[in-house]
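# return atomic coordinates for the entry below.
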Amino acid sequence: MVRGNEFHQAHSPINAYGVIGDCHSVVLIAPDGSADWACLPDFDSPSIFCRLLDAEHGGYFQIAPTDGSLQGSQRYLHRSNVLQTRFVSEKGAIELTDFLPVETLQARSYEEVAANLTNRHSPRSCLVRMIECTHGSMAVTMRLKVTPHYASVPAEVVLCPDNMGAFISGGLQHVALLAADVHLVPSFTMEIVQDPDAWHPTIQAQFVLHKGESLTFLLGVEDSIYTAHELFGDELLQRDFNAELIHTLQCWRDWIAGCAICTRHGPYAHWVERSALVLKLLTYAPTGALMAAPTTSLPEELGCVRHWDYRFTWLRDVSFTLYAFNTLGVTSEAAAFMDWLGHIPYVDSEDLQVMYGIHDERVLTEQEQILLSGCAGSSPLRIGNGAGRQQQLDIIGGLHLYQCQQQSNIILDSSLWIRIRALVDYVCDHWQEPDSGIWEMRTEPRHFVYSKVMCWVALDRGIRAAVQTGLEADLPRWTQVREQLRAEILERGYDPSLGAFTQSYGDQVLDAANLLLPLVGFLAPDDPRMLSTVERTMELLTNEDGFVYRYRPVDGLPGAEGSCSICTCWLIDNLALQCRVEEAHAIFERLLSCAGNLGLFSEQVDAQGSMVPGNYPQALTHMALINSASNLCNAGKQCSRNVAALDSVENCA
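As a prediction, the model looks like this:
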């Protein structure tokens, strides 16, 4: 569907979007050259482009052939998060290279970051778009429609006198657009075109490029119109954007070169590399916090109400994050994440939240934005997340990878230990209470089995750490509660008639979260109760492709959802640990086939097997992919050794 005089397909598949960023924010770019989602200068800033959530009223920034029938093909430049879109016709070819300049990808201290923000001489999170003709000639059109604050604020557009750019103001957001080297393209013109949406005028530029000719567009956001004019002045046009592109590429390539990928992940090295780049992209450089996803309100089912704001950091992701970083051999990111964890503001364990903002914000009030129609009509748009007020006991067990500190060179100092000890004491005081569970149920709290297991994990890892380090702890109490909790889980959490661990005490509902029990060390993977839980999960909680649903919805919300990529990875991990390696590989490869051309994943897979549902790209899915790829490679080697050992014994007999 093409609307009006525009040439953007209204609803590109979510997994068709390329994602670029600078560890402060990201921009989502469709194969037709349209930037349809951008929150600048930070991940959680109000959006300036939101056509992803409303094809008619949302803002966008598109550079593409004037002939709207041409389809673009996208790729990432080798080992980077720099995106290139190529358009080819009989008359010519153009390449659109998109990136956010990166000064460094090395972790920096809070003091260094603060100084950089206070004394900066360049715009934050600039979007650079370089268009070059590589063959023949082609007419190109640029269209920019800024819709500040999720299109809820009107925009005022002023063109520069020299026809080289524009300033757009809306509320507290001030956007500057500049075009470099326009004097080399005589056909270049820029104008404000008539738009039915009088609140948000559209800027249009048209030009023809011949082989070897290029143009560069620069867009940035400032909180003051005076700052925007100062930072986006004539001097900025003198910058060497080719040099900045080369430097940005080198930063990404140097970073990924430090990851242990090719030597450890065999045939899946490419997928692990892209997932690693996604995780780095979603790491907020100033604090080390990791975004769950850079988008909000992308639906879990089209037309339903299951869509949430994921632009926050969940404490439960601590364990998965550190495990993935440890698998990659990345120490600085793990240390930065731990540093962030040590700085989050809470008075005591009673005050701990499920999630925090990337600047350590505690107030994440959930609000509905009614002006936008939502992705494919799935409304409302949600800003903030009400789950931050829930009690979720599993988050404390998310600290269980503290035992990997020696492997990842993270020092467990006395101040951090005081916090960990307080959290374990909190578990001792509260493990018998119901909670909202890992899936953040919006029903009455229950005794979720997975939450109880993660309470056991917190106790178990706390005991191990105290023993290994000799740091002060109430070991007798911790040990007593750990054993009491384990006995209760095995008695009340496993249903012999069902042959599986259940979602909560007293029900017969399956929950894919219980696939984590052997992965966190609660049970051996070949324990009969775990073997039967895996079988029941495969029988009752998977689709024909072997993809796993989180649970059959009983969560107080209407509608359904797709299968869950993370849970599917947990099944793969279990099969690998059981030496059912061929089955695990088959499911993993089917899952990989559901990614878009760029190898990015959202949270779920819909009924048609395409990666559409859920916010995109999702960090937890990419963490799970890294871990599953590692587990598959390790399982193959381990199972081969087991078979070889068995053959040796039989030969001796």
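
# alpha carbons only for contacts and neighbour counts from here, please
Fine.

# which residues touch the nearest residue to residue 524 once chain neighbours are set aside?
Once flanking residues are discounted, residue 524 sits nearest to residue 518: 5.4 Å by CA to CA, 6 or more residues apart in numbering. Neighbour list for residue 518: 524-525, 530, 574 [criterion: CA atoms under 8 Å, 6 or more residues apart in numbering].

# here's the other one to compare against:
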Amino acid sequence: MRAAFTPIGEYGVVGNLETCALVAPDGSVEWLPFPALDSASVFASMLDLDRGGRFRIGPVGEFDAERQYLSRTNVLQTTFHTDSGTATVTDFMPIPDETPGTHRALYRRVACTEGSVDMRVEFAPRFDYGRLGARFERTEQGVRAVVEGDPEECETVTDDGPDGYVPLYLDCSTPLSTGERDTATTTLALERDETEWFVLRADDPESDDSADSADSADSSQPPQLPDPTAVLDATVEYWREWIHSCETADCIFDGPWHDVTVRSGLTLKLLTNHEAGSIAAAATTSLPEDIGGVRNWDYRFSWLRDSAFTVQALSNLGHVDEASAYFEWLLGLCQVDDPTEIQPVYGLHGETELDEQERDYLTGYRRSKPVRVGNDAAGQTQLDIYGQLVLAVAETARYGESVTPDDWTALCRIIEHVREVWTDPDAGIWEVRDGPKQFVHSKVMCWVALDRGIELAETFDRDAPLDDWRETRDEIREEVLDRGYSDELGSFTQTYDGDSLDATALLIPVLGFLPFDDERVEGTIEAIRERLEDDSGLVARYDGDDGLPGEEGAFVLCSFWLVDALVLSGRVDDARELFERLVEWTGPLGLLAEELDSESGRQLGNFPQAFSHIGLINSALYLGAAMGYDTPGPAPMGMRLENGSAH
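Prediction:
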């Protein structure tokens, strides 16, 4: 077992649009919720080195490792160089309905390319976030891992299996020793051009193969796998076909940041649920924003707070189907009689019950406790989400989507609700847990709900009480300018009549609340750069107390917001310099966590983070447009201002 935790930014990620696996540089799978992203984990050593469980394939002795994704795919390759030779482990997951064989599988190919290499295999599943161990049964193809303990208490899997859970199968041609407690092991002595395959899978109760297997004399034997090389080829083809639109479109990403932007698009796709169209905020839970602290949250759910920017990112990458599916998912959330039922965050299939629990028996990443499962932010009041929903509809309409009469009825209910509640305090976009406040960003987003509602009504000739909407919109604007702006600081503040700053104020001109040449906007940008930006250009979310102990790193998305603000203020050279510094954080695999710490050089928080990659894509969009590249869609937000309102 490893003695130290892997730095967060050094993980690679693979997935199948239902779940994701994180792979460390030593070839160890250290995180895999199974079979879905919001299921309990079967490997979680990233949260507890001893108890979490892992699946390692790596050299026996010392080695150097280099990693890359196969070009334009989410197929990960880790190449190990040892004194005796070189071997490469290729990791991927087949895509549902797109590749042969069961999609509930992790494929791992081990190939020796030079000399000879001894590779150690350690298969140590731990069910239910490490709470339950495993016992092993031999099969014709390898081993079968079943829960050791009370399966009735296991949350990892469904009750479709013969014992109340679905067992895992590890198929391989090399016999595994199961003598070690809870671990199956073997050592491969590979010579040049020799290859071994390891396929981790679960029975799919809905597949015909599984039904045939269940009816057979020995139901412990899983169905036969297809040729794994054919599965790899099909998976590679899927990813390259998916990214094809950005590769060939006349789009801004043919510029200097093409590769890192395409990688961000591929990462965003990995976090998309293929059935629902929702997008998870991240692939993990409880990776800390503060090492050793309590700022550890479960991000395997879908937040509404940046829905409009998600639509913009997907659409401008040419992924119209994904943008449309996400749009439909958002509209489904709007179809409620009472807008107070709309939550800030949902499960990936629209689940509303996300009760937050603590797994006290896990040590947490680098002793950062507690480990949390679920997220109580689902029950918070966040007024900004209404503006985000209406803004997302308005943005999607720019890319060709229509607003049906039923959609319009739902939007009108939301906008009328905003007229009733916009004066209320709330938890805000950052989900503070020290009580509701009068957050300026929440008020601005209420203004956005009315402003874009008016725009949609006029664009689609829909009936609406436009005079009332304009009156409330003007009231919000007047109050924000009166109580949300500090003459003393020369900046918009985080809360009414406050003295703390918040990076969300960078969005005020992007959203069309004020033009970029307004002196209050210019002062806000300078104040945020002075107080929230560090020497390396990284931007914190806010200053001031938020009710939690400890500190956090700079928020990646906020740093990209600063890039956007600089571009749209005409400071393109400054924006490009900052953007290129941010891109350097992505490393060889092009991945970003939620936060960055310039002092330690660490990435912090859950990983990879959708909003970080959305920020990267959209900043590339703004920069590219400012530098003269053609944009594949309408001008981005902030580049179409007229009289202080977005048009």
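
# TM-score for these two?
Superposed pair, TM-score by TM-score structural alignment, normalised by the length of structure 2: 0.90. Supporting alignment: 605 aligned residues with a CA RMSD of 2.2 Å.

# tell me the counterpart of residue 298 of structure 2 in structure 1.
Matched by TM-score structural alignment, residue 298 of structure 2 corresponds to residue 309 in structure 1.

# its match and residue 34 of structure 1: what is the separation?
As judged by CA to CA, to the nearest Å, residue 309 of structure 1 and residue 34 of structure 1 stand 22 Å apart.

# got it, and residue 366 of structure 1?
Counting by CA to CA, the gap from residue 366 of structure 1 to residue 34 of structure 1 is 29 Å.

# name the residue in these two with the higher neighbour count.
residue 34 (23 against 15; other CA atoms under 10 Å).

# just list the residues touching the more buried one, thanks.
8, 60-64.

# of the residues you listed, which are still contacts in structure 2?
Checked against structure 2 using both residues aligned by TM-score structural alignment, their matches' CA atoms under 8 Å, the contacts of residue 34 of structure 1 keep these contacts: 60-64.

# so residue 517 of structure 1 touches residue 451, yeah?
No. Contact between residue 517 of structure 1 and residue 451 fails when scored by CA atoms under 8 Å: they sit 10.8 Å apart.

# more neighbours, those two?
The neighbour comparison of residue 517 of structure 1 against residue 451 (other CA under 10 Å) goes to residue 451, with 27 against 21.

# any idea what the more buried one aligns with in structure 2?
By TM-score structural alignment, residue 451 of structure 1 lines up with residue 442.

# what helix or strand is that match located in?
Using DSSP states H and E, the element containing residue 442 of structure 2 is helix 440-460.

# starting at the chain centroid, how far to the helix or strand following that helix?
Per DSSP H and E, the first helix or strand lying C-terminal to helix 440-460 of structure 2 is helix 466-483. Chain-centre distance of helix 466-483 of structure 2: 35 Å, with CA atoms, centre = their mean, to the nearest Å.

# residues in structure 1 aligned with helix 466-483 of structure 2?
By TM-score structural alignment, helix 466-483 of structure 2 lines up with residues 475-492 in structure 1.

# repeat for stretch 548-563 of structure 2
If you align by TM-score structural alignment, stretch 548-563 of structure 2 falls on residues 557-572 of structure 1.

# that stretch: which residues count as buried?
561-572 (16 or more other CA atoms under 10 Å).

# please apply the same query to stretch 136-155 of structure 2.
136, 138-139, 141-148, 151, 154-155.

# please flag which of those residues sit within helices.
Among the buried residues of stretch 136-155 of structure 2, no member falls in helices (criterion: DSSP state H).

# what's the most distant pair in these?
141 and 155 (26.8 Å; CA to CA).

# residue 529 of structure 2 -> structure 1?
In structure 1, residue 529 of structure 2 lands on residue 538 (TM-score structural alignment).
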